[in-house]
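Enquirer: Here is the input, now give the coordinates:
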Amino acid sequence: MTGFTMKLLTLFLCLSLTVVAFVSSADVKDDEDVSMVKFKKFKNRYRKKYNKGAQCSYYRRWRNRKKMVFKHNQAALLGNSSFTLVDNQFADETVEEWNSLLGLVIPGQFNLKKLGIKDLTAVDPNKSAEDRQVISSTITIPSSLDLRRHRCMPPIKSQLTCGACWAFIATTSVEFQSCLKNITTPVRLSEQQLIDCSRDYDTNGCNGGFYTNAWDYLINMGGQVANATYPYKGTAGSCQYSQGITKVSGRLSRYIYLDSNERTILSALLQRGPITVSIAANSKFILYSSGIFDDDSCKNGTINHGVVLVGYGRANGTDYWIVRNSWGTSWGLNGYILMKRNVNICRLAEYAFLALL
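Expert: Got it, this is the predicted structure:
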């Protein structure tokens, strides 16, 4: 019996077991939209390989989620949802594997009041004239902003299976601000440095961290090195950075908490650049495809993921944020998602920070 025949037989047995399980439930029908052929195409599309004996479990998870995607998208076609889903590269994974995509951990004894300033428009006599005010309260707010193609916006990256979203979003802000201040082209900085070297600042490598802790490390250690010097590996390792010896390409001087106010967040984004935020990501967020994400089920969820606000707009009467993720360009809208604005979607406004050079 050939290897190909064995694979087909394994999938046939998976389907048989699944059908038996579903036939026993009066509420679920076997859906012709889900099939072994489509699962094979899914595997090929994302170059999936499973450990021996695990394929049945992955197949059943993918099949159930594809049914959920189909049902949701049918509702979207009828106007009952403003966004669509897709069986993307995460559709077959376990909850534990999904958790490895996240990795945001809010530090214990976190005191937001100590991290910000009360009035972002207040004059700071200790700063230069160009930087005395964090944001102006007198500017006109345009109807939209999109920094995705800004000259200082780095390309979308992928954290792979390392739970280091905190390092990626911390790095995006430093990259953008460093480009604005010092150079005319994007700078690519090292997330791996943060993963390997900031453990004394209450981060835990690929097992989670928080972006302000990463910034504390960078402020105290002198800056961030280029990715070319310290490339990303997707796993935690020993620190290869030596303060005062290793050349840095990006720096940070301070960061400011934006007081859970989406109007303030928008003004800061418009005037100063990307805003780093935390969200409660759920299964629909993970399987997002297009449209304006407005799922109410995440409003009371646990904050577990970090993303970056890079713009805003309005479509079909709905205000939205343009949000940058760190799961590669095959996720969402080439690595981005539109999320409903002015409703604290997925708790997005609660831990918003502006990082500055």
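
Enquirer: contacts, neighbours, all on C-alpha from now
Expert: Noted.

Enquirer: Grab the longest helix from the chain for me.
Expert: helix 55-77 (DSSP state H).

Enquirer: who touches that one?
Expert: Helix 55-77 is contacted from outside by 10-11, 14-15, 18, 31, 33-35, 39, 81-87, 91-94, using CA atoms under 8 Å, 6 or more residues apart in numbering.

Enquirer: let's see it at 7 Å
Expert: 14, 18, 34, 81-87, 91-93 (CA atoms under 7 Å, 6 or more residues apart in numbering).

Enquirer: swap in stretch 320-333?
Expert: In contact with stretch 320-333 (CA under 7 Å, 6+ apart) are residues 156-160, 165, 168, 288-290, 292, 307-314, 335-341.

Enquirer: Quick check on the contacts of helix 55-77: which are buried?
Expert: Buried members of the contacts of helix 55-77, scored by 16 or more other CA atoms under 10 Å, are 14, 18, 34, 81-87, 91-93.

Enquirer: Show only the entries of these found in helices.
Expert: Going by DSSP H, the helices hold 14, 18 from those.

Enquirer: Second input sequence below; structure requested for side-by-side comparison:
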Amino acid sequence: FCEHRFKSSPTFSGGSMFYFGVFQETGKSLSSEVKMKTQNERGLMLASLLLVSLCVEAAAMLDVRLDVHWELWKKSHGKTYPNEVEDVRRRELWERNLMLITKHNLEASMGLQTYDLSMNHMGDLTTEEIMQSYATLTPPADIQRAPAPFVGSGADVPVSVDWRLQGCVTSVKMQGSCGSCWAFSAAGALEGQLAKTTGKLVDLSPQNLVDCSLKYGNKGCNGGFMDRAFQYVIDNKGIDSEASYPYRGQLQQCSYNPSYRAANCSRYSFLPEGDEGALKNALATIGPISVAIDATRPTFAFYRSGVYNDPTCTQRVNHGVLAVGYGTESGQDYWLVKNSWGTSFGDKGYIRMSRNKNDQCGIALYCSYPIM
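Expert: Predicted coordinates:
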């Protein structure tokens, strides 16, 4: 709202006629200001009435049969809104997403889909809001791909791999509304190599990467990329543990302490661009691999189980995740992917993404891993 202020009147001297003239002009100015203020107040009143009217109209369109479910969902996810208008707006989004989920699962029950969806903590958000908060990856345009030995079909590797079973994957994390997916992906790849090399599974600090790798082109909570995080760790000669440098979900002053260094790496490598065979080979022999995907499909946010297969998924990657294995389920080849959207996402924080479907969602475009 604009705040209207009257200017203080100057000190006058001289005859009464002059004073009267100034008073008369000031009176006109005051009258004009009062009229303007009155008009603004009326405008605000009309706007408020319109907003209330729209709120009532929207509320009338809501499904009353879902009232109890809406309240239970809000309670289970700790959702509160500043006013009734926002509550109604979020309820509309929630019902729309619930309809998407219900329709999709009906198709899945008829064998038309290879995966199921379920409502989760993102049910009251638009796709745009989810992307702004959770998927802000910014792939560099000048990637220097180091020669990688993983070329070919990967025919000589196991039919399935799951690095969780080898003790090389830490618990699923929640990045929150900070666009730090890239930091969690990089930390996860480093954790995997540390565990594979030393036998010790240690949670490393994504916050360390968020706060301290700005000069490498990363943007804290506004996006970044995994190779830049690896380069920071190389130059910094280490990364702190999560226990010593806990996640805050916002950009802070860099507080790296070499006394709490938990891991290091000497270099990193990219896999051949778009080569799913190379990714399979690397997962079988190297360990968890940092990958980038397109996570903009509405179905992605509400994935629950099965093999995620969306032909509309593009090669425009925007979200950093960690590939921790691969396999086949009900005849569908998949990549096992660890997300950073908490355990209420997907299958306890994981998603099985389609494999051998022309690099669906661009998962093999920017695969990278650190070398201890």
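
Enquirer: picking up where we left off before, so which pair among the contacts of helix 55-77 of structure 1 is furthest apart in space?
Expert: 14 and 82 (34.1 Å; CA to CA).

Enquirer: Contacts only, for the residue most central in space within structure 2.
Expert: Against the mean C-alpha coordinate of structure 2, by CA atoms, centre = their mean, the closest residue is residue 134 at 0.6 Å. Residue 134 of structure 2 makes contacts with 177, 178, 179, 181, as judged by CA under 7 Å, 6+ apart.

Enquirer: Stretch 160-167 of structure 1: how far from the chain's middle?
Expert: 9 Å (CA atoms, centre = their mean, to the nearest Å).

Enquirer: Where in structure 2 does it fall?
Expert: Using TM-score structural alignment, stretch 160-167 of structure 1 lines up with residues 176-183 of structure 2.

Enquirer: Report the buried residues of the matching stretch.
Expert: Buried, per 16+ other CA under 10 Å, within stretch 176-183 of structure 2: 176, 177, 178, 179, 180, 181, 182, 183.

Enquirer: could those residues be laid out in TSV, adding secondary structure and distance to residue 88 of structure 2?
Expert: Shown next, in TSV, are the buried residues of stretch 176-183 of structure 2 (DSSP: H, G, I helix; E, B strand; the rest coil; distance: CA to CA, whole Å):
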residue	secondary structure	distance to residue 88 of structure 2
176	coil	23
177	coil	22
178	coil	25
179	strand	27
180	coil	30
181	helix	30
182	helix	34
183	helix	35
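
Enquirer: Please, where are all the helices along structure 2?
Expert: Under DSSP H, structure 2 gives helices at 16-61, 67-76, 84-109, 127-134, 181-198, 206-212, 226-236, 276-285, 298-301.

Enquirer: Structure 1: matching residues for the shortest one?
Expert: The one in question is helix 298-301 of structure 2. The aligned range for helix 298-301 of structure 2 is 283-286, by TM-score structural alignment.

Enquirer: Could you list the buried residues of that stretch?
Expert: Those would be 284, 285, 286, for stretch 283-286 of structure 1 by 16+ other CA under 10 Å.

Enquirer: List the contacts of the closest residue to the second one other than its chain neighbours.
Expert: Which is residue 285 of structure 1. What sits nearest to residue 285 of structure 1 in space, not counting adjacent residues and going by CA to CA, 6 or more residues apart in numbering, is residue 293, at 7.7 Å. Counting by CA under 7 Å, 6+ apart, residue 293 of structure 1 touches 82, 83, 338, 339, 340.

Enquirer: Residue 288 of structure 1 now?
Expert: 84, 85, 86, 332.

Enquirer: just checking, what residue in structure 2 corresponds to the third one?
Expert: Right, residue 86 of structure 1. By TM-score structural alignment, residue 86 of structure 1 lines up with residue 118.

Enquirer: Next, find the distance separating that match from residue 350 of structure 2.
Expert: Distance check for residue 118 of structure 2 against residue 350 of structure 2: by CA to CA, to the nearest Å, it reads 14 Å.

Enquirer: for residue 361 of structure 2, same thing?
Expert: 16 Å.

Enquirer: again, but for residue 38 of structure 2
Expert: 57 Å.

Enquirer: Leaving out sequence neighbours, find the closest residue to residue 218 of structure 2.
Expert: residue 224 (4.2 Å).

Enquirer: Could you see which of the contacts of residue 288 of structure 1 carry over to structure 2?
Expert: Contacts from those that recur in structure 2, judged by both residues aligned by TM-score structural alignment, their matches' CA atoms under 7 Å, are 84, 85, 86, 332.

Enquirer: Which ones among those residues lie within strands?
Expert: 84, 85 (DSSP state E).

Enquirer: which among the kept ones among the contacts of residue 288 of structure 1 gets closest to residue 111 of structure 1?
Expert: Using CA to CA, these come closest to residue 111 of structure 1 at residue 332, 33.3 Å.

Enquirer: Please pull up the equivalent of the closest one in structure 2.
Expert: Aligned partner of residue 332 of structure 1 by TM-score structural alignment: residue 346.

Enquirer: repeat for residue 254 of structure 1
Expert: That one, residue 254 of structure 1, aligns with residue 267 by TM-score structural alignment.

Enquirer: you'd agree its match is up against residue 371?
Expert: Yes. Using CA atoms under 7 Å, residue 267 of structure 2 is in contact with residue 371, at 5.3 Å.

Enquirer: one step back: and which of the contacts of helix 55-77 of structure 1 is nearest to residue 142 of structure 1?
Expert: residue 82 (23.6 Å).

Enquirer: ok, now which ones touch that closest one?
Expert: Neighbours of residue 82 of structure 1 in contact, by CA under 7 Å, 6+ apart: 76, 291, 292, 293, 294.

Enquirer: Count residues in the vicinity of the last one, would you?
Expert: Meaning residue 294 of structure 1. 21 (other CA atoms under 10 Å).

Enquirer: ok, now residue 18 of structure 2?
Expert: For residue 18 of structure 2, using other CA under 10 Å, the count is 12.

Enquirer: Tell me the counterpart of it in structure 1.
Expert: Using TM-score structural alignment, residue 18 of structure 2 pairs with nothing in structure 1.

Enquirer: From residue 25 of structure 2, how far off is residue 18 of structure 2?
Expert: For residue 18 of structure 2 relative to residue 25 of structure 2 (CA to CA), the value is 11 Å.

Enquirer: next one: residue 184 of structure 2
Expert: 66 Å.

Enquirer: Equivalent analysis for residue 233 of structure 2, please.
Expert: Relative to residue 25 of structure 2, and taking CA to CA, residue 233 of structure 2 is found at 70 Å.
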